[in-house]
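Asks: give me a model of this one.
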Amino acid sequence: MRPLADLVGPGPAAPRTVAGLDVAYAEDGDRLAAAVTVLDPRTLAVVDAAVSVGRPTFEYVPGLFAFRELPGLLDALDRLSTVPDLLVCDGHGLAHPRRFGLACHLGVLTGLPAIGVGKTPLLGTWDEPGPRRGDSAPLRDGTETVGRVLRTRDGVKPVFVSVGHRMSLENACAQVLALTPRYRLPETTRQADRLCRDALATVRPRP
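Replies: I've put the predicted structure just below:
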């Protein structure tokens, strides 16, 4: 495996396209839909999208969730007509017990800059960031900083940002703020979540 330092870089300061990736599961857990939506970060308009519907090929194992979602997400990425400049995953990167969450997997496998934006943390301790949009605090696991707790809306619960591949943490947080002008979660995540849920709604349950 390449040294961790080689996986972390400054990343694109002004990406032309940013992709959001998310996965939704049917209630019985037998089907999943993996979606990728590509946005113009200046206007937040969707410029490309793809979805892959199938069955999980890896059972649920805590800490190894990436292996359950990667096949579908990689298939959806292959269906795009646009190669995004940045991947924004609904999950984690370095802020993972093995320091290698979904955003790391996707970044290394595709070679694209990638970051993770989680709704809740997998590990670590932090001080509550200030109440204003843009306030943040380090997310630490022991003495190591593995991410940042970032407030994207005034007075709203923060999100948990971590580096996945070829991005600095400072740049990752700047990109997340640019993608959250109105809501807590990045618009990339919101659009991908909607797409995968809509795709699942059209799938008939097994008899």
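
Asks: rest of the way, CA atoms for contacts and neighbours
Replies: Fine.

Asks: SS state for Ala49?
Replies: strand (DSSP: H, G, I helix; E, B strand; the rest coil).

Asks: which residues touch it?
Replies: Ala35, Val36, Thr37, Val38, Leu80 (CA atoms under 8 Å, 6 or more residues apart in numbering).

Asks: where does the second one land in three-state SS?
Replies: Counting by three-state DSSP, the backbone at Val36 sits in strand.

Asks: show me where the chain has strands.
Replies: Shown for the chain, the strands assigned by DSSP state E span residues 18-25, 32-40, 45-54, 86-89, 114-118, 136-141, 144-150, 159-165.

Asks: distance to Cys173 added to these, as a markdown table?
Replies: Listed next are the strands of the chain as a markdown table, based on distance: least, CA to CA, whole Å:
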| stretch | distance to Cys173 |
| --- | --- |
| strand 18-25 | 14 |
| strand 32-40 | 17 |
| strand 45-54 | 20 |
| strand 86-89 | 11 |
| strand 114-118 | 9 |
| strand 136-141 | 9 |
| strand 144-150 | 7 |
| strand 159-165 | 7 |
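
Asks: of all those, which one comes closest to Thr189?
Replies: Minimum separation from Thr189 across the strands of the chain (CA to CA) falls at strand 18-25, 5.1 Å.

Asks: what residues does the closest one touch?
Replies: 31-41, 69, 73, 84-90, 187-189, 191-193, 196-197, 200.

Asks: one more pass at 6 Å, please.
Replies: 31-39, 84-90, 188-189, 192-193, 196-197 (CA atoms under 6 Å, 6 or more residues apart in numbering).

Asks: Proceed likewise with the subsequent sequence, for comparison:
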Amino acid sequence: MSSAAPQWAGDAEALRELQASLAGQVELRDRFAQPLRSIAGFEVGSEDEGATVRAVAVLMDADTLAVLDRQTARRPASMPALPGLRSFRELPALLDVLAMLRHAPDLAFVRGHGSAHPQRFGIAAHFGVASGVPSIGVATSTLTGEARMALHEMRGAFTPLRDGRQQIGWLLRSRPDCEPLVVSPGHRVAMAAAPELVMRFATGNRLPEPLRLAGTQASPMA
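Replies: Next comes the predicted model:
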């Protein structure tokens, strides 16, 4: 019986090789505008039982959190959702919706992982490298790694997420009554800066405000 995974087996191996090559272009140092003038949240969902990829972006003023623009882009899915290779499926729609905004943000919050990925190249990293936009990945579950220190229940508490000896991100308690977020730099943001930037814009909610607003318009990806 045929299935999507065997059909894509050879392509998946080639994509993993490309992924490893692109991961070498990631910059984990602060190269975003300071002070920040604008921020944006990017989330990807699916329609038509997964046949269409939908990307939503919400652009906001970094000081007032006023919404400056919001856009939605749709593309036919070019490949199935393969483990660890989500970014290749989602990136085209994300780049489309970025181009639709009135201007690029100084900093992007992308729903998903950055360096907290088995190949250290999740969707936030791929988006950042492809677009040049400084980015942070914000996810609600881990793909790899573990926290070796207990996480305090207070708002703003964070602890390193490690894979072996390497720190790959953070577990961040953005609200005291919620499970922690998995926060990791994508591109042009230092590891140390990522949790502080998420907390700056998580104004009483679990997610940073632009990502929360984007999430209200994008269905969950299967």
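
Asks: if we can go back for a sec, winner for burial among the strands of structure 1?
Replies: Highest mean neighbour count of those: strand 159-165, a mean of 31 (counted as mean count of other CA atoms under 10 Å).

Asks: related to what we said a few turns ago, and of the strands of structure 1, who's closest to Leu177 of structure 1?
Replies: strand 144-150 (8.7 Å).

Asks: so what's the gap between that closest one and the chain middle?
Replies: 15 Å (CA atoms, centre = their mean, to the nearest Å).

Asks: please apply the same query to stretch 206-216 of structure 2.
Replies: 12 Å.

Asks: list the buried ones in that stretch?
Replies: Buried positions in stretch 206-216 of structure 2, judged by neighbour count with 16 or more other CA atoms under 10 Å: Arg206, Leu207, Pro208, Glu209, Pro210, Leu211, Arg212, Leu213, Ala214, Gly215.

Asks: next up, the contacts around the counterpart of Ala202 of structure 2 in structure 1.
Replies: Superposed on structure 1 with TM-score structural alignment, Ala202 of structure 2 falls opposite Thr180. The contact partners of Thr180 of structure 1, by CA under 6 Å, 6+ apart, come to Pro186.

Asks: 8 Å instead?
Replies: So Thr180 of structure 1 contacts Thr152, Pro186, Glu187 (CA under 8 Å, 6+ apart).

Asks: how close does Ala214 of structure 2 sit to Arg111 of structure 2?
Replies: Distance, Ala214 of structure 2 to Arg111 of structure 2, by CA to CA, to the nearest Å: 9 Å.

Asks: can you show me the helices along structure 1?
Replies: 4-7, 65-78, 102-110, 169-178, 187-201 (DSSP state H).

Asks: and Leu36 of structure 2? What does it align with in structure 1?
Replies: Per TM-score structural alignment, the equivalent position to Leu36 of structure 2 in structure 1 is Pro15.

Asks: hmm, its match is touching Leu86, no?
Replies: Yes: at 6.8 Å, Pro15 of structure 1 counts as touching Leu86 under the criterion of CA atoms under 8 Å.

Asks: which position in structure 2 pairs with Asp28 of structure 1?
Replies: Asp28 of structure 1 maps onto Glu49 in structure 2, by TM-score structural alignment.

Asks: that older thread, quick one: the helices of structure 1 as CSV, columns for distance to Pro138 of structure 1 too.
Replies: CSV is the format used below for the helices of structure 1 (distance: least, CA to CA, whole Å):
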stretch, distance to Pro138 of structure 1
helix 4-7, 19
helix 65-78, 24
helix 102-110, 19
helix 169-178, 10
helix 187-201, 22
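
Asks: and those helices: which comes nearest Pro131 of structure 1?
Replies: helix 169-178 (14.7 Å).

Asks: quick one: contacts for Trp207 of structure 2?
Replies: You called it Trp, but residue 207 of structure 2 is Leu. So Leu207 of structure 2 contacts Val138, Ser174, Val198 (CA under 8 Å, 6+ apart).

Asks: recalculate using a threshold of 10 Å.
Replies: Counting by CA atoms under 10 Å, 6 or more residues apart in numbering, Leu207 of structure 2 makes contact with 41, 109, 111, 138-140, 174-175, 181, 198-199, 201, 213, 215.

Asks: ok so, going back, in structure 2, which of the contacts of Thr180 of structure 1 still touch?
Replies: Contacts conserved in structure 2 for the contacts of Thr180 of structure 1, using both residues aligned by TM-score structural alignment, their matches' CA atoms under 8 Å: Thr152, Pro186, Glu187.

Asks: looking at the residues you listed, which one is closest to Asp48 of structure 1?
Replies: Glu187 (13.9 Å).

Asks: quick check: that closest one vs Val18 of structure 1, distance?
Replies: From Glu187 of structure 1 to Val18 of structure 1 the distance is 10 Å (CA to CA).

Asks: what of Leu94 of structure 1?
Replies: 20 Å.
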